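[1] dropping the sequence and predicted coords here.
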Amino acid sequence: MSGMLNCLGMLAGLAALLPAATSARAESDVERIFGHIAASGEAYACFSRHYTKAHLASHPEQNVTDMLVYVTRQVGPDPYYSLNMQVNFRHIRKPFQISGGCSESEDGRQTLGCGVECDGGSLAVRVKDESAILVEIPDQVRIYDPSADADDETNGADSIPRNARFGADDKLFRLDRTDLKDCLPVIYDEETREKIAKGVITQ
């Protein structure tokens, strides 16, 4: 009888551990990008990088000096993702922006595959660790000038300065997680921008 009681005690102990084991489901890479996904299914994340003069001196073929990336997860029949990016280039004071829609990748080499608007090329996002991502830009992607008149039809590739281009060493960028408020310049939805500015939405 004592042996049976010992077995029952062991089984009870194992049963007590089962909920914890079940709740310890490994996070997907997409979840790791956001760090937190709201009960509604929406999620927001901001990443940035400023390259020092020393870094740029050692990478003369890199034209990007600053990069800001805002990634969102929205809900619908299926979750969908978007990416807005702002970049600064050497020798140009004003920033340029990129935006597009993304989907979860199934090739195992990237987390999100993103297509830039207006058939402007593609880029990919991978998780580096809990506080950083890798942004891969294999080829040139379409950028636009946010300071230009939105109704100006000439705000296309022909209107972008020749030196506002990704260089030979602008293929892979590591960006660090930062406060959502840092991404306000690339948050286009007014309601969301206001909520983030007021701290209603936090990362």
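    That came in fine, so what should we check first?
[2] only C-alpha atoms from now on, for both contacts and neighbour counts.
    Fine.
[3] what about L68, how many residues nearby?
    By other C-alpha atoms under 10 Å, 23 other residues sit near L68.
[4] from A20, how far out is the residue nearest to it when sequence neighbours are not counted?
    Among residues not flanking L68 along the chain, S48 sits closest, at 4.4 Å (C-alpha to C-alpha, 6 or more residues apart in numbering). Remark: distance between S48 and A20 (C-alpha to C-alpha, to the nearest Å) = 35 Å.
[5] between these two, who's got more neighbours?
    Comparing S48 with A20 by other C-alpha under 10 Å, the one with more neighbours is S48, at 23 against 10.
[6] wouldn't F96 be in contact with L68 here?
    No - using C-alpha atoms under 8 Å, F96 makes no contact with L68, being 10.5 Å away.
[7] presented hereafter is structure B, for comparison with structure A:
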Amino acid sequence: MKRILFSVHLVVAAAMLAGIGHTRAEDGVDSAKTAAFDKRIFAGPPRRKSYACFVRGYDANHLTQRPKQKVSAMKLLVTAENAREEKTTSHSFRLGIKYRHRTGNFDSSGFCGHVVTEDASNEIRFDCGVDCEGGGINVALSKDDKSTIIRLERIRTWNRNKPDQEAEDALVAGADDRLFRVDRAGAEECAELVTDRRELAAIRHK
């Protein structure tokens, strides 16, 4: 667990250096505020393992208005896992992407940490990053808690159906690919992002 927590702090630092918003990292964030944010994103206090799923398929009208948007569909699964013996919670994410002009499903994953924006709002968000300088995403909640607002500059992805050596790719922010609103859905809607059989069974029985 200590290795996981250390990875979270490294990820947050890397995401900040990558320029995903102007934020203050986990150590400077009020624990009561992080608990309140977790309660909002997971629709209740996180249990031993909790999931939050957000999905969006962009229709033809939306894409016509944003001709430079590369993404046609996106899924985000955020996980909280409590280590009772250490009284700590780790957070991770899985992201699924479909492109409008390319075939295949592209995935990414990594760890998340809480940050606070350094503007007047002092908003709590997740900064989530991919290992080995793979970029990441910044995740905020809409005011009604029904959607996440995903911001990115660059994130490494992998084609789900290709061997590892051929699979690596990246989504780089363009004019219409920097900000995504993705709507809350049942955890089973994100089941395709999970490869572990036990975890998949748990999600499908939510």
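    Sure thing, it's come through. In this text, all values refer to a predicted model and were calculated from it rather than measured experimentally.
[8] what residues does the equivalent of the residue nearest to L68 of the first structure over in the second structure make contact with?
    Mapped onto the second structure by TM-score structural alignment, S48 of the first structure lines up with V55. Counting by C-alpha atoms under 8 Å, 6 or more residues apart in numbering, V55 of the second structure touches A73, M74, K75, L76, V182, D183, R184, A185, E189, C190.
[9] list the ones among those residues that the first structure also has?
    Retained in the first structure (both residues aligned by TM-score structural alignment, their matches' C-alpha atoms under 8 Å) from these: A73, M74, K75, L76, V182, D183, R184, A185.
[10] the helix or strand containing L175 of the first structure: which residues count as buried?
    Assigned by DSSP states H and E, L175 of the first structure falls within strand 172-177. Using 16 or more other C-alpha atoms under 10 Å as the test for burial, strand 172-177 of the first structure gives F173, R174, L175, D176, R177.
[11] distance from the chain centre to it, please.
    Offset of strand 172-177 of the first structure from its chain centre (C-alpha atoms, centre = their mean, to the nearest Å): 9 Å.
[12] superposed on the second structure, what's the mean shift for it?
    Compared with the second structure after fitting, strand 172-177 of the first structure has a mean deviation of 0.8 Å; criterion: mean C-alpha distance after the TM-score superposition for the first structure.
[13] buried stuff in the helix or strand just after that strand?
    Using DSSP H and E, the helix or strand that follows strand 172-177 of the first structure towards the C-terminus is helix 190-197. Within helix 190-197 of the first structure, the residues that count as buried by 16+ other C-alpha under 10 Å are R193, I196, A197.
[14] wait, isn't the last one in contact with D179?
    No - the pair formed by A197 of the first structure and D179 falls short of the contact definition of C-alpha under 8 Å, at 10.6 Å.
[15] on the three-state scheme, the equivalent of G129 of the second structure over in the first structure is what?
    Correspondence of G129 of the second structure to the first structure, assessed by TM-score structural alignment: G115. With DSSP: H, G, I helix; E, B strand; the rest coil as the basis, G115 of the first structure sits in strand.
[16] I'd like the distance between G115 of the first structure and H91 of the first structure.
    Counting by C-alpha to C-alpha - G115 of the first structure and H91 of the first structure are separated by 28 Å.
[17] and those two? Which one has more around it.
    Set G115 of the first structure next to H91 and count neighbours by other C-alpha under 10 Å: G115 wins out with 20 against 10.
[18] tally of neighbours for C7 of the first structure?
    Using other C-alpha under 10 Å, C7 of the first structure has 12 neighbouring residues.
[19] could you do the one 3 residues further on as well?
    The number of residues packed near M10 of the first structure is 12, by other C-alpha under 10 Å.
[20] could you say which helix or strand holds the residue nearest the centre of the first structure?
    In the first structure, the C-alpha nearest the mean C-alpha coordinate belongs to V71, at 4.0 Å (C-alpha atoms, centre = their mean). V71 of the first structure belongs to strand 64-74 when elements are defined using DSSP H and E.
[21] over to N61 of the second structure?
    For N61 of the second structure, the element it lies in under DSSP H and E is helix 60-65.
[22] neighbouring contacts of that helix?
    Helix 60-65 of the second structure is contacted by residues Q69, S72 when judged by C-alpha under 8 Å, 6+ apart.
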